[in-house]
Every structure is written in C-alpha cells, then in structure tokens.
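[1] The following comprises the amino acid sequence and a computationally predicted model.
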Amino acid sequence: MMKENLIKQLITLIEPIVTKLNYELYHLEFVKEGGENYLRIYIDDEKGIGLDDCEKVSRTISDMLDEVDPIEESYYLEVSSPGIDRELHNDKHFERYINSEVEIKLSSLFNGSKKYEGVLIGFNNDSINIENDGKQIDIPREKINKVKLKVEF
C-alpha cells in the first residue's frame, strides 16, 4: 500500500512537468531489481522520443526530486520511450490501440493457455477482448500479467 501511495505521489509531481515539456507521461514505475531501486519514467510524443527528449525530461525531473525528495531510499532515475513493443497498462492505452495486434501473457491458464495473440477489439472492467483467426476471445483481466503491442519486422 505504501508503494501504491508513493506511485500516486510521484505521478502527481511528475506528470505536470512532463506535460509542460510537451510530452505525455505514458507510464511510471518504482521497482527493485538486483538489489537496486529504479524510478522508471516512460514518456511519449506523436513525433517519437529521442535521447535529447529523455535527457531534457530527466534533468528537469531530477532537479524537482532533489528539491522535494519524496523517495526515502536511494534509487536510479531512468527516463525512456515506451518503445514500439510497448506494454499497455491502462484503459487509455487500450483505447488508443484498438485494432492493433497484441500479445497477452497470463498469470495462470485460461482455456488451456497462458499466452494469447490477436487484434485488440475491445475491453471492459472485467476482460480484454481480442480476435484471433476469426474468433473473439474474452480474457479475464484478473488473469492478465502483461499486454504488449505485437511488432513484426
């Protein structure tokens, strides 16, 4: 619960900065990996995100975080693009990518599988709806671990 409150506080602090710099705050996470803490901020823009964009946002956010100091533990700040194979985290993301190919990984079996691929055709509070080989599959949200855009090269 404390981590959830920290995330909400960080979003409240960071989103106006990202917006003022003319980017979208796509996602934010505070995670522990290999014994180190990481504050990862994913920004987006219709024109794409480059290294200069990440540096500009990182500097501005770093200055604010040094001043406000909302995180008690030591951590690394990372700012990046969500990438072309981006994860979809919320309804806003699902809405944006209706009719796109997605990969869905589940935390447990659903109809004999833990992985599904198809075209995202809809969603509601209970499920994510995809179409695969002409069949609609309604996958319960509580079973979903990760939804990503499927990218083929």
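    Nice, I can see it. Numbers count the residues shown, from 1 in each chain.

[2] from here on, contacts and neighbour counts on C-alpha atoms
    OK.

[3] Can you identify each of the strands in this protein by residue range?
    Along the chain, counting by DSSP state E, strands occupy 24-33, 36-44, 76-80, 101-110, 113-123, 127-132, 135-140, 144-149.

[4] Now distance to G50 and mean neighbour count too, for these, in a markdown table please.
    Shown next, in a markdown table, are the strands of the chain (distance: least, C-alpha to C-alpha, whole Å; neighbours: other C-alpha atoms under 10 Å):
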| stretch | distance to G50 | mean neighbour count |
| --- | --- | --- |
| strand 24-33 | 14 | 16 |
| strand 36-44 | 10 | 19 |
| strand 76-80 | 8 | 16 |
| strand 101-110 | 24 | 18 |
| strand 113-123 | 28 | 18 |
| strand 127-132 | 31 | 19 |
| strand 135-140 | 35 | 16 |
| strand 144-149 | 20 | 18 |
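
[5] Which among those is found nearest to F94?
    strand 113-123 (7.4 Å; C-alpha to C-alpha).

[6] and that closest one with strand 135-140, angle?
    Orientation of strand 113-123 against strand 135-140 (axes from the mean of the first three to the mean of the last three C-alpha atoms, to 10 degrees) gives an angle of 100 degrees.

[7] Run through who's touching strand 113-123.
    91, 94-95, 97-108, 128-132 (C-alpha atoms under 8 Å, 6 or more residues apart in numbering).

[8] putting a second one here so we can go through both:
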Amino acid sequence: MARQKVTDLVERLVAPVLRENGLELVETEYKKEGANWMLRVFIDRPQGAVDLDDCAKVSESLSILLDESDPIPNAYFLEVSSAGAERPLRKPRDFERAVGKRVYLSFYEPYLGHKEVEGTLLSFVDETLEIEVNDQRLPVLLDKVASARLSIVW
C-alpha cells in the first residue's frame, strides 16, 4: 500500500478515538527507517498538554483498529506521541492557533531578503501570515513557506 494511502487510512481510523479523548491529530508519518517501517501518529490537546496516558490510550485503541482492518501488508512499529513544544504548523487551523506565538519559518527560496525568519505571528488571513521580526512587520505568503513550526525561546 502506498505511503499516502496508509497515512490517510490511519487518520480516518484514529479520528474517532482522538475526538472521544479531546485530542487532535497533528501529523501522521509512515516511512522506512533502516530495515524497519515506522508508523508515527503525533497528537495534541487544544487546551493543554498531551501526557503519556493520552499517548498510551490512543496507541492501544489504534493498534486494535489496525489489527482488525489489517491495511498495512508489512510489519511496522507504531508510535503515538505528543507533537511537542515546537510542533509543526501545516494546516490553516495550526496557523490560526499560533497567532500571538513565536514561530520559525523557512522558505523555498529567499523571500523579501530572508531564507528563514523567527518572530511573533501577528495574524493569518487569506493565506497570508504577518510576522513581527526585529520590530518589523513582515507579510509572508503561505505558498512561499517550506516549513513552519512553533518556536520556544529558552
């Protein structure tokens, strides 16, 4: 089964489990690492942190669902974990929730003189981000962003 089909199927299977537990899906990965296939499911809780019990509960439920439907022809390892403090931002709702927070963006090619920026996300409207970098407001078209994530200042 193609990787995209596996991740799509896993996302459909895990959706009800996440809803029941007040969690949301951040990302699903299915890839080969060395000799092993890894199926990773990253979760988050909109109103707070994900803990080990959340990950264990989702992992157990998803494992049962995957065993019942058996959609993946080869052996794999299942990992369910928190998206983490520097979680990726991919979907519009990720950016909407990140308004007011510190973010890191990298671009496909230099954009307005920058290959990457880190600052406070001021707004996200009509596929355009406005980020404050060094006391300057920088408008960024979402289709210019290669990757984005929350950024924690230590």
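    All right, it came through fine. On a predicted model such as this, the values are computed, not experimentally measured, just so you know.

[9] tm score of chain vs chain?
    Here the superposed chains carry a TM-score of 0.85, computed using TM-score structural alignment, normalised by the length of the first structure; 152 aligned residues with a C-alpha RMSD of 2.0 Å.

[10] sorry, back to before: just so I know, which of the strands of the first structure lies nearest Q9 of the first structure?
    Of the strands of the first structure, nearest to Q9 of the first structure by C-alpha to C-alpha is strand 24-33, at 11.1 Å.

[11] Now do the contacts for the nearest residue to W37 of the second structure once chain neighbours are set aside.
    Computed as C-alpha to C-alpha, 6 or more residues apart in numbering, the closest residue to W37 of the second structure that is not its neighbour in sequence is Y76, at 4.6 Å. Each residue near Y76 of the second structure by C-alpha under 8 Å, 6+ apart is listed here: 36-39.

[12] what do you get for D138 of the first structure?
    With the criterion set at C-alpha under 8 Å, 6+ apart, D138 of the first structure makes contact with 127-130.

[13] Tell me the counterpart of it in the second structure.
    Aligned by TM-score structural alignment, D138 of the first structure pairs with P139 of the second structure.

[14] Please report how far that match lies from I64 of the second structure.
    46 Å (C-alpha to C-alpha, to the nearest Å).

[15] just Y108 of the second structure next, same as before
    Distance from Y108 of the second structure to I64 of the second structure, by C-alpha to C-alpha: 40 Å.

[16] Kindly report the same for F107 of the second structure.
    Applying C-alpha to C-alpha to F107 of the second structure and I64 of the second structure gives a distance of 40 Å.

[17] same thing with V50 of the second structure?
    Relative to I64 of the second structure, and taking C-alpha to C-alpha, V50 of the second structure is found at 21 Å.

[18] higher neighbour count, these two?
    Remark: of V50 of the second structure and I64, V50 carries more neighbours, 17 against 12, as counted by other C-alpha atoms under 10 Å.

[19] ok, that one - contacts?
    Contacts of V50 of the second structure by C-alpha under 8 Å, 6+ apart are 43-44, 82.

[20] Would you reformat these as JSON lines and include distance to A56 of the second structure?
    What follows is these, written out as JSON lines (distance: C-alpha to C-alpha, whole Å):
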{"residue": "I43", "distance to A56 of the second structure": "11"}
{"residue": "D44", "distance to A56 of the second structure": "13"}
{"residue": "S82", "distance to A56 of the second structure": "11"}
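
[21] and in the first structure, which of those residues remain?
    Retained in the first structure: 43-44, 82, out of the contacts of V50 of the second structure (criterion both residues aligned by TM-score structural alignment, their matches' C-alpha atoms under 8 Å).

[22] List just the nearest of those residues to P71 of the second structure.
    Checking those one by one against P71 of the second structure (C-alpha to C-alpha), the nearest turns out to be I43, at 21.2 Å.
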